[in-house]
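Student: Sequence and predicted structure below; questions after.
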Amino acid sequence: MDEFGPLEIRPYPGKGWFPKGKPQRRRADYSRTHGVRHLLAAYDLKGDKLYGHNHLRKTSKEFLAFLKVLRRRFHRSERLYIILDNFSPHKTKLVREWAEQNNVELVFTPTYSSWLNRIECHFAPLRHFVLSGSDYPDHAALADAIQSYLRWRNKNAKSQEILRLQKRVKVA
């Protein structure tokens, strides 16, 4: 499990920005009035599935809500092992108590070793397919695009394009 973001409403450079002829200019992005959002995402190693929720903030409250969603996805008798970085909202007393009561073990990567988390390589394809060359009008459209990508990715996990992008990322 990890956080992806901050996600802003601005034009992201990428493929297709300069078509032949008269290229369409990118809009100015110096006035960002939409704020940012954060994607809380989890990767199921056994099922090879990605799950994610967009949130306004990434505090322990949103983190705990996402953990509860993950807990409902799997049978209560299964022990969940959640691999995390050392971000402070992951270590609050409320989160640790909830994890203990709900058969969830929080496993922290060593400091400066977030690349050991297997979800990291899944953010490169997400960035490529959702953000590259995009200009979403608002956060709702961006969140819809992310959810559409996650559904498509879970059906096409062995896609050559996804595998090629994952190999470019340095992870364990």
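Tutor: Now that the structure is in, tell me what you want to look at.

Student: use CA for all of it now, contacts and neighbours both
Tutor: OK.

Student: ok, then the element right after the strand ranked longest in the chain?
Tutor: Criterion DSSP state E: the longest strand present in the chain is strand 36-44. The helix or strand immediately downstream of strand 36-44 is strand 49-55, counting by DSSP states H and E.

Student: What is that next one packed up against?
Tutor: With contacts taken as 3 or more CA pairs under 8 Å, 6 or more residues apart in numbering; DSSP states H and E, strand 49-55 sits against strand 36-44, helix 139-155.

Student: Included below, for side-by-side comparison, is a second structure:
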Amino acid sequence: MARNNADTFIGFLHALDATVPAGTDIHLVMDNGSSHVAKKTRAWLAARPRFHVHHTPQHASWLNQVELFFSTLTRRLLRRGQFASRDELAERIDDFVLAYDEHDAKPYRWTYDGSPLKTA
């Protein structure tokens, strides 16, 4: 994508809306990025009651951990991978996740206590 702004995000939401069968609720788990909380985005979502927004807490380090995992998956498997079919891709991802859980995954200990952060 050329820009990560409200218009680009709303374009994605339009595509999602067109793809998911009518009558099916759509739950979005999002951080508080500017494109997610822009007035234009909030208005678009408010006009579509099947969209249910769940914002992650500010300073949500767990979301960063998820992003790091997807970065690892991309670097180690997807970027240079060649897959003969969608089924093979899914199988290779499943194998990667199992191996990652077995050898690389480490427990994450939450340390943020919820108190306001100091500003510089």
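Tutor: Thanks, I have it. Note that the coordinates shown come from a computational prediction; the quantities given were computed from them, not determined experimentally.

Student: What range does the longest strand of the first structure cover in the second structure?
Tutor: Under TM-score structural alignment, strand 36-44 of the first structure has no counterpart anywhere in the second structure.

Student: buried ones in that strand?
Tutor: Within strand 36-44 of the first structure, the residues that qualify as buried are Arg37, His38, Leu39, Leu40, Ala41, Ala42, Tyr43, counting by 16 or more other CA atoms under 10 Å.

Student: what sits against the closest residue to the last one other than its chain neighbours?
Tutor: Meaning Tyr43 of the first structure. Leaving out its chain neighbours, the residue that sits closest to Tyr43 of the first structure by CA to CA, 6 or more residues apart in numbering is Leu50, at 4.6 Å. Leu50 of the first structure is in contact with Ala41, Ala42, Tyr43, Asp44, Leu150, Arg153, Asn154, counting by CA atoms under 8 Å, 6 or more residues apart in numbering.

Student: Where do the strands of the first structure begin and end?
Tutor: 2-8, 36-44, 49-55, 80-84, 104-108.

Student: could I get those as CSV with distance to Cys121 of the first structure?
Tutor: Formatted as CSV, these follow (distance: least, CA to CA, whole Å):
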stretch, distance to Cys121 of the first structure
strand 2-8, 11
strand 36-44, 10
strand 49-55, 12
strand 80-84, 14
strand 104-108, 18
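
Student: between these, which gets nearest to Ile162 of the first structure?
Tutor: Comparison of those against Ile162 of the first structure by CA to CA identifies strand 49-55 as nearest, at 12.8 Å.

Student: Now do that closest one against helix 139-155, angle only.
Tutor: Calculated by axes from the mean of the first three to the mean of the last three CA atoms, to 10 degrees, strand 49-55 of the first structure forms an angle of 170 degrees with helix 139-155.
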